[in-house]
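Asker: coordinates only, no sequence provided:
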């Protein structure tokens, strides 16, 4: 737009008005580069905001990946809350039968246990599930130290169940777990006699069950449950009789051939 001195502006305002004179002076300073500079200046804060936005997003993803690599499974604050409530609301009636051996067959030796709490453990570390509380009547068995001790030799059926907690993270959780049978050795100590393997895959809460049997030619064998969690640390296994159980029942007082200690293996499969 051209401005001619002595003539009015398009809206009829005289140019001798102070405000309009300053406006005219400002307009006369406008060059070809003025719009470009203005546009460039308006892009600077937008660009900075965009960079800050991307930085925040990428930083957040990075934190999420870091958290997902190791994983967090916290049973106290939130993840185990439903399990806790269920454990508090439902009491297993077998707890009232701990001393009632009269409910067992006179030839039946058995023992049952459940964990009274959930063990905190690091990822990629074997740890024992604390089956420390007796469940139901027992004969020729003792519950203590996170295991069931068998006071008679022979052949025993073993039933184990665990339930995993929900895992919050980006990586897939794999839970390897085992029912292990240890036998005492002369001079003290013990050795691993046999085991049965299991695996639970996935991040949602899931159930794993192992049904197996072991034979022993000595008294004092100990039955335990061990867990190894890939990618996630914390309290991965629930507790209480409604979620986790370990039960041993004697089938025969004589050791039967094939006691579970034989060699085992998993072959490689080529695609």
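Answerer: Received it, and whenever you're ready, just let me know what you need. Only a predicted model underlies this, so the values are computations on that prediction, with no experimental measurement involved.

Asker: please make it C-alpha for all contacts and neighbour counts, starting now.
Answerer: OK.

Asker: any idea how far residue 230 lies from residue 167?
Answerer: Using Cα to Cα, to the nearest Å, we find residue 230 at a distance of 11 Å from residue 167.

Asker: alright, now check it against this:
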């Protein structure tokens, strides 16, 4: 249905030209308000589609080593058992966690080292939290060491800025003394990542 414009009567005591100008200005204001509302609606729709504006703090993942066989040689530690849901990251077949977004990530890893079985033996155990590029070359390392002969748990905390998605986080046992091992099981270890920011321009990268 087409609506016809209605011409409002103007009292004779009112300046007709001034009244028409006032009505015209009012019409311009209504049109401008409508157009502004339309622009705002379009801009809001664009913002709704911007995934990069969502908070990265919901990106989180955690895993543990479930192996019953103690780890007693240099290798990537098999963190292959996922704990709860993962968001913004994923567990790989090799026991690593793949980061699916760029920016600052916080990494925490805890391991349990078994005791030295006989007195007089060395107790050195060296391990690392590594961040690997998508081509599997090393991007960042956080090293840990201990020489005590008693059993102990050790936690590494690392932070790193990755420039793009696809980087991998692993815990790597680089050296362990003879007759010593790392213990598997949900009660003794964790590898956890949490996304903090998508900013890749502020500060150092943590390499």
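Answerer: Received, thanks. No experiment lies behind these values; they were computed from the predicted model shown.

Asker: once they're superposed, what TM-score comes out?
Answerer: Here the superposed chains carry a TM-score of 0.67, computed using TM-score structural alignment, normalised by the length of the second structure; 149 aligned residues with a Cα RMSD of 1.8 Å.

Asker: follow-up on the earlier one: for residue 230 and residue 167 of the first structure, indicate the residue with more neighbours.
Answerer: residue 167 (26 against 19; other Cα atoms under 10 Å).

Asker: can you list residues touching both of residue 230 and residue 167 of the first structure?
Answerer: By Cα atoms under 8 Å, 6 or more residues apart in numbering, residue 230 of the first structure and residue 167 have these common neighbours: residue 173.

Asker: the aligned residue in the second structure for residue 258 of the first structure: neighbour count?
Answerer: Matched across to the second structure, residue 258 of the first structure falls on residue 204, judged by TM-score structural alignment. Counted with other Cα under 10 Å, the neighbours of residue 204 of the second structure add up to 9.

Asker: can you get me a residue count around the closest residue to residue 204 of the second structure other than its chain neighbours?
Answerer: Leaving aside its sequence neighbours, residue 204 of the second structure sits nearest to residue 161 (Cα to Cα, 6 or more residues apart in numbering; 7.7 Å). Number of residues near residue 161 of the second structure (other Cα under 10 Å) recorded here: 24.

Asker: what do you get for the one 3 residues further on?
Answerer: Look at residue 164 of the second structure: counted by other Cα under 10 Å, it has 15 neighbours.

Asker: quick one: map it onto the first structure.
Answerer: In the first structure, the residue equivalent to residue 164 of the second structure is residue 218, according to TM-score structural alignment.

Asker: contacting residues for its match?
Answerer: With Cα under 8 Å, 6+ apart, residue 218 of the first structure has these contacts: 152-154, 183-184.

Asker: again, but for residue 39 of the second structure
Answerer: By Cα under 8 Å, 6+ apart, residue 39 of the second structure lies in contact with nothing.

Asker: which SS class is it?
Answerer: Here residue 39 of the second structure is recorded as helix under DSSP: H, G, I helix; E, B strand; the rest coil.

Asker: which of the contacts of residue 218 of the first structure count as buried?
Answerer: Buried by 16 or more other Cα atoms under 10 Å: 152-154, 183-184, out of the contacts of residue 218 of the first structure.

Asker: residue 196 of the first structure: which of those is nearest?
Answerer: residue 183 (15.2 Å; Cα to Cα).
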